[in-house]
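>>> Quick one, structure for this:
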Amino acid sequence: MSDRPILTTSAGAPVPDNQNSLTAGPRGGVMMQDYQLIEKLSHQNRERIPERAVHAKGWGAYGTLKITGDISKYTKAKVLQPGAETPMLARFSTVAGELGAADAERDVRGFALKFYTPEGNWDLVGNNTPIFFVRDAYKFPDFIHTQKRHPKTNLRSATAMWDFWSLSPESLHQVTILMSDRGCPVSPLHMNGYGSHTFSFWNDAGERYWVKFHFKTQHGHKHYTNAEAADVIGRTRESYQEALYGAIEEGNYPRWTLQVQIMPELEAEKTAYDPFDVTKVWPHADYPPIEVGVLELNRNPENYFAEVENAAFSPSNIVPGIGFSPDKMLQARLFSYADAHRYRLGTHYEHIPVNRPKCPVHHYHRDGQMNTFGGIQTGNPSAYYEPNSFNGPVEQPSAMEPPLRISGDMARYDHREGNDDYVQPRALFNLFDAGQKARLFSNIAAAMGGVPGPIVERQLAHFKRVHPDYEAGVRAALHAAHGYEADAVGAAAE
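Presented below is the predicted three-dimensional model:
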């Protein structure tokens, strides 16, 4: 026993007895002075922190990004230079479910990456789809409310989801992916990842390029049908955690090929679609993907809470050579993600080891929650403001981005004007073979069970504008699954 570590209180005092409370005699009451008992119970009461409002259920691992291609003419970012190898952390997640939700539910999957670069942390926080449901963050809270529980029933509401989607035709592209085969991947290994938004690169010459990030799985696409997913959930609610953790422990390291699409800055003014609209993809024929490197996950966390639940990803974490775009959703996420972490984890959440950069950090932020460095990040206690005369950290002009050359008058522009929300879903629908279309129709019909007729008809009208076969197929599947008849809807549906 002498070679085992001594159990202590959080202040370091040795604990003489961890089995029995301090009492006034064998049958007496517990004493208030039993600070060890009070400490133990009070810590248990505080073991849980607020779960993420979105993407609450997740699975994570460490790995490396190795750059094998050469895109140095587009970006000065050290993490993306030829031969660079950068340690990183990945977290995959479902969007709608709470912490206890099943892994194998039909849902969009989060695909969040944190790269510990020599110039600071770079976070790429995307999904397993190249697009999203809405193009303006003003609509995002309402959309997420439809994915969560009804305030009265405390149940998920198909009516809320389809009501919102049928009133927001920009969602058609994402809904078609969600209800297709790719809406329920077998595991994190068998799905792609995307930055989804349009970001930007800039080089040493001050030239800017727009960029889309793609991570293509090297393990092939595998997906569950609704019936197969239900069977898996009946056996285990942790199928993704089991698959990811098990693959790494067995040495079957998950790998993705990093590709980028590049658009010269001023070409954004010439495209028939808005290249900053997150509901749209860039056609590969116009902007062919360029292979950049390989992402490999090869180490499981030692403590899930400390390293995955505490992990904080934000698209506002960028490095010199990588920038943003006028994408409305991206612009809002730059605020909301870091703000969510400050609420959930504490003001100085980046002091938590998993979020801490590997490079030196110097700033003038002071005090507040989670301030584990004593408030002195400047190297001199007298340098607690800026500018100062005490050798405190100073700005680095070489990190200045070139100016954006796309601008306009400030106003609340109607995001629906000039946007065709049917052409890209039509192109996707036309790529599906007969079996994929049949499963798409069936999945939509299953998800529409119990939805009021007027909402169903509104959504069917959108499907018809994509392609008449899309509407006809879903209508037939609704009849087969639920006995749905348009006549039963009445005049309100017309």
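>>> okay, CA-based contacts and neighbour counts for the rest of this
OK.
>>> since we're on residue 164, how many residues are nearby?
18 (other Cα atoms under 10 Å).
>>> and what of residue 20?
Neighbours around residue 20, by other Cα under 10 Å: 8.
>>> now the helices: where do they sit in this structure?
35-45, 140-147, 158-166, 172-179, 226-235, 239-249, 304, 328-344, 423-431, 434-447, 453-466, 468-482 (DSSP state H).
>>> closest one to residue 375 among these?
In terms of Cα to Cα, the element of those nearest to residue 375 is helix 328-344, at 16.3 Å.
>>> for the closest one, packing partners?
Helices and strands in packing contact with helix 328-344 are not found; criterion 3 or more Cα pairs under 8 Å, 6 or more residues apart in numbering; DSSP states H and E.
>>> what's the angle between that helix and helix 140-147?
If you take axes from the mean of the first three to the mean of the last three Cα atoms, to 10 degrees, helix 328-344 sits at 70 degrees to helix 140-147.
>>> I'd like the distance from the residue nearest to residue 130 when sequence neighbours are not counted to residue 427, if you could.
In space, and not counting its chain neighbours, residue 130 is closest to residue 196: 4.5 Å by Cα to Cα, 6 or more residues apart in numbering. Counting by Cα to Cα, to the nearest Å, the gap from residue 196 to residue 427 is 18 Å.
>>> repeat for residue 215
With distances taken as Cα to Cα, residue 215 is found 22 Å from residue 427.
>>> Return the residues in contact with residue 144.
Going by Cα atoms under 8 Å, 6 or more residues apart in numbering, residue 144 touches 54, 96.
>>> repeat for residue 472
Residues in contact with residue 472 (Cα under 8 Å, 6+ apart) are residue 464.
>>> Check whether residue 54 really touches residue 108, as I assumed.
No. At 11.3 Å, residue 54 does not count as touching residue 108 under the criterion of Cα atoms under 8 Å.
>>> Please give the structure of this sequence too, so both can be compared:
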Amino acid sequence: MSTNKKLTTSWGAPVGDNQNSMTAGSRGPTLIQDVHLLEKLAHFNRERVPERVVHAKGAGAHGYFEVTNDVSQYTKAKVFNGVGKRTPLFIRFSTVAGENGSADTVRDPRGFAVKFYTEDGNYDIVGNNTPVFFIRDAIKFPDFIHTQKRDPQTHLKNPTAIWDFWSLSPESLHQVTILMSDRGIPATFRHMHGYGSHTFKWVNEEGEGVWIKYHFRTEQGVKNLAPDLAAKLAGENPDYHTEDLFNAIEKGDFPEWKLYVQIMPLEDANTYRFDPFDVTKVWSQKDYPLIEVGRMVLDRNPENYFAEVEQATFSPGTLVPGVDVSPDKMLQGRLFAYADAHRYRVGANHNQLPINRPKNEVNNYQRDGQMRFGNNGGGSVYYEPNSFDGPAESPEDKQAAYAVSGYADAVAYDQFDHYTQAGDLYRLLSEEERTRLVANIVEAMKPVKVEEIKLRQIQHFYKADPEYGNRIAEGLGLPLPQEV
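You can find the predicted model right below:
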């Protein structure tokens, strides 16, 4: 095969021989002056960046968001205003606990992270395929993830650690019920909903605010995998979900989701029956119905996995005017942790990479650092305030204020009802779905080595619904704990 392109080194010089090392005579040794060989081997040793601590295994795609309903009365965020307006986006789907080479079809929540390239900068919605999470305070996150990873001695997954943590953290019960239900193993990335999970604040042009929650609802329908088929696929095709997404887009079967929001007046947060900032809880759709915002379409595969999917960085703190945060304790921790993870993993200038770079002009006083792209600000003014017409703040884009009160202290959420919503979810399931839920939990708890942990967890199931607890206890061959 002929080509007019010359192979070059990384500094652009043409390569005369890419098949044979430079040696002293035909039998060597190899010469250190073969700088092309040295460059190839040195770069090869550095081809991997650290994998994500969580959400390491993932797949991504490009697409667009189209507004289908005017919500300008609620938010000034331009991405959500103007029926028919389209904004380019990139999405990354992922599993949470496994390593980069793990199987797609394991029982695990799925990451659902969307980057909108808006005219006011990038906006990220970084959520999961579940509306709630296992914990509600970021201080517990490192401990929780440790239980999902490998035991430091055996280097094996440790069901005893997993259920020990969950049994000592009853706020996890709602998410555990979802995880162990049919929804715990989606059929594909295309056949699952996505959620922002946390509560956010929308602010309109008049400075009026509302609390909101995001819901991406799949237009393909929700489909899940039976555990035996999921296990078979994990062995035969561990990249099943990655392959499915790529192939669907490649053949023009573009997946779609509709974006809805639930909207809560600010004052309702003080009187609602659950704390609306607690990410282990959902808002009833009877109280706050879904309001359509637009549709998301994925229509283009990445050209290069590493450049686009692996180096894509998302953070719930990547915000635009019109979207503010809430006092959600888990969200508050993520605002720091996500961007900090990217600074460690990809570098301080990760937002200058093409996949992360905003479409609008970036003007700031950040300079230098590893992998600085462009002209590094050139000779322009490099501090603020200044007298040389450098970029200046725009007061109209400040985040809206909200009232706070109380003492500086390590304080838990006021509400400790961890059982009502988990029980409601159990009772919403059909008898067949309940049977599969119980079977999944029993199978997952059997390897737990400490009976006290099993009994403690059974109490939580029983408090959510007596039938729920009884069936788990029977499946494990254990008596109901005396406490219940």
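>>> about what we covered before: name the residues contacting each of residue 54 and residue 108 of the first structure.
In contact with both residue 54 of the first structure and residue 108: residue 95, using Cα under 8 Å, 6+ apart.
>>> Who has more neighbours out of residue 196 and residue 427 of the first structure?
Neighbour count, other Cα under 10 Å: between residue 196 of the first structure and residue 427, residue 196 has more, with 25 against 13.
>>> and the gap between the spatially most central residue of the second structure and residue 194 of the second structure?
The second structure has residue 111 as the residue nearest its centroid, 3.8 Å off, counting by Cα atoms, centre = their mean. Distance of residue 111 of the second structure to residue 194 of the second structure, given as Cα to Cα: 8 Å.
>>> coming back round to it: would a markdown table of the helices of the first structure with distance to residue 202 of the first structure be doable?
Below are those laid out as a markdown table (distance: least, Cα to Cα, whole Å):
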| stretch | distance to residue 202 of the first structure |
| --- | --- |
| helix 35-45 | 48 |
| helix 140-147 | 29 |
| helix 158-166 | 37 |
| helix 172-179 | 30 |
| helix 226-235 | 43 |
| helix 239-249 | 35 |
| helix 304 | 36 |
| helix 328-344 | 18 |
| helix 423-431 | 29 |
| helix 434-447 | 40 |
| helix 453-466 | 37 |
| helix 468-482 | 42 |
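>>> Just say which of those helices is most tucked in.
Ranked by mean neighbour count, those are led by helix 172-179 with a mean of 22 (mean count of other Cα atoms under 10 Å).
>>> Could you list the buried residues of stretch 253-265 of the first structure?
253-263, 265 (16 or more other Cα atoms under 10 Å).
>>> Stretch 298-310 of the first structure now?
298-300, 307-310.
>>> ok, of the buried residues of stretch 253-265 of the first structure, which one's closest to residue 271 of the first structure?
Residue 271 of the first structure lies nearest to residue 263 out of these, by Cα to Cα, at 10.3 Å.
>>> Make sure the closest one is actually in contact with residue 287.
Yes. In terms of Cα under 8 Å, residue 263 of the first structure counts as a neighbour of residue 287; the distance is 6.9 Å.
>>> shared neighbours of these two, which are they?
Common neighbours of residue 263 of the first structure and residue 287 (Cα under 8 Å, 6+ apart) do not exist.
>>> With neighbour numbers in mind, choose between residue 54 and residue 108 of the first structure.
The neighbour comparison of residue 54 of the first structure against residue 108 (other Cα under 10 Å) goes to residue 108, with 24 against 16.
>>> for the more buried one, what are its contacts?
94-95, 127-129, 178, 183.
>>> What of residue 398 of the second structure?
Counting by Cα under 8 Å, 6+ apart, residue 398 of the second structure makes contact with residue 321.
>>> what's the counterpart of it in the first structure?
By TM-score structural alignment, residue 398 of the second structure lines up with residue 400 in the first structure.
>>> what's the answer for residue 434 of the second structure, then?
Alignment note: residue 434 of the second structure maps to residue 437 in the first structure; criterion TM-score structural alignment.
>>> For its match, give its distance to residue 428 of the first structure.
With Cα to Cα as the criterion, residue 437 of the first structure and residue 428 of the first structure are 11 Å apart.
>>> Overlap in contacts, residue 111 and residue 194 of the second structure.
The overlap between the contact sets of residue 111 of the second structure and residue 194 (Cα under 8 Å, 6+ apart) consists of 127-129.
>>> Most neighbours of all the residues you listed, which one?
For these, neighbours were counted by other Cα under 10 Å; the highest total belongs to residue 129, with 26 neighbours.
>>> Would you map the strands across the first structure?
Remark: strands assigned in the first structure by DSSP state E are 58-67, 85-94, 109-117, 120-127, 193-194, 199-202, 208-217, 255-264, 290-299, 322-323.
>>> Could you list every helix and strand in contact with the fifth one?
It refers to strand 193-194 of the first structure. strand 120-127, strand 208-217.
>>> Format those strands as TSV; extra columns: distance to residue 226 of the first structure.
Output for those, formatted as TSV (distance: least, Cα to Cα, whole Å):
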stretch	distance to residue 226 of the first structure
strand 120-127	21
strand 208-217	22
